[in-house]
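Novice: okay, structure incoming, though there's no sequence with it:
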């Protein structure tokens, strides 16, 4: 019985074909600006880029994600899908790739600046406030126990015969 393949534009696509499509559409300079991989900047050639991407898994995953979400403009998946490697992700049936996103070096620089500014404003809004419930101090009968300080002591005992809380 033949299993139904995942709806993924990367299924059956070789790395050589993917990089060729990206270079033909965007050019080496735009790919370097968007992905920040030196194989697109220093003496870029198809052979050297393919060799680097085959040896370096994190760089290959970055290029595959770029191909999926910028070039093919597939919809972002759930958090569970985003934790998977790009080749293992699937999309719902009937979702077709769209036209590639037009990028220039200047547009990529603007997008990076905006993302950095958004990140800084988010950090300023959340400064001082604990991000997770585990970081918030617990109140126990007037005694605050800070779990993030690393101290693994219990609250003092309320028993006058046992002042050490053991």
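Specialist: Noted; the coordinates are in hand. Values in this document were obtained by computation on a predicted structure and should not be read as measured data.
Novice: going by C-alpha atoms from here, please, whenever you check contacts or count neighbours.
Specialist: Noted.
Novice: can you pull out the strands in this structure?
Specialist: Here the chain has its strands, by DSSP state E, at 138-140, 143-145.
Novice: would you mark the buried spots in the first one?
Specialist: Which is strand 138-140. For strand 138-140, a neighbour-count test (16 or more other C-alpha atoms under 10 Å) marks nothing as buried.
Novice: here comes the other one, which I'd like you to weigh against the first:
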């Protein structure tokens, strides 16, 4: 059973949503500057990035950190449009 997590800004946010929102905000080149991984700089796609981040915990942690920073800077929050 799932429990509400009101203090967890990542609760309910899928990896795909993070990637889509960040790629729209920063672009692939911008993401590659923030997180130095080949899936951002070598023929990037949501599908290839999803595969990489699901299999690479250290990189996923960096992506989640960047997403949280993005939210603090005024990016779209879960449940908000924009």
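Specialist: Looks like it arrived, so ask away. Predicted, not measured: the structure shown is a model, and the values here were computed from it.
Novice: spatially nearest residue to the residue minimising distance to the centre of the second structure (excluding sequence neighbours)?
Specialist: By C-alpha atoms, centre = their mean, the second structure has its centre lying nearest to residue 18, at 3.1 Å. Nearest non-adjacent residue to residue 18 of the second structure, counting by C-alpha to C-alpha, 6 or more residues apart in numbering: residue 67, 6.4 Å away.
Novice: and that neighbour, how far is that from residue 48 of the second structure?
Specialist: 18 Å (C-alpha to C-alpha, to the nearest Å).
Novice: and those two? which has more neighbours close in?
Specialist: residue 67 (22 against 13; other C-alpha atoms under 10 Å).
Novice: just to check, that one is in contact with residue 20?
Specialist: No. Here residue 67 of the second structure does not reach residue 20: they are 10.7 Å apart, not a contact under C-alpha atoms under 8 Å.
Novice: sorry, back to before: among the strands of the first structure, which is nearest residue 126 of the first structure?
Specialist: Between residue 126 of the first structure and these, the shortest gap by C-alpha to C-alpha is with strand 138-140, which sits at 19.7 Å.
Novice: and the closest one, which stretch of the second structure?
Specialist: Using TM-score structural alignment, strand 138-140 of the first structure corresponds to no residues of the second structure.
Novice: that strand - contacts with which helices or strands?
Specialist: Secondary-structure packing of strand 138-140 of the first structure (3 or more C-alpha pairs under 8 Å, 6 or more residues apart in numbering; DSSP states H and E): strand 143-145.
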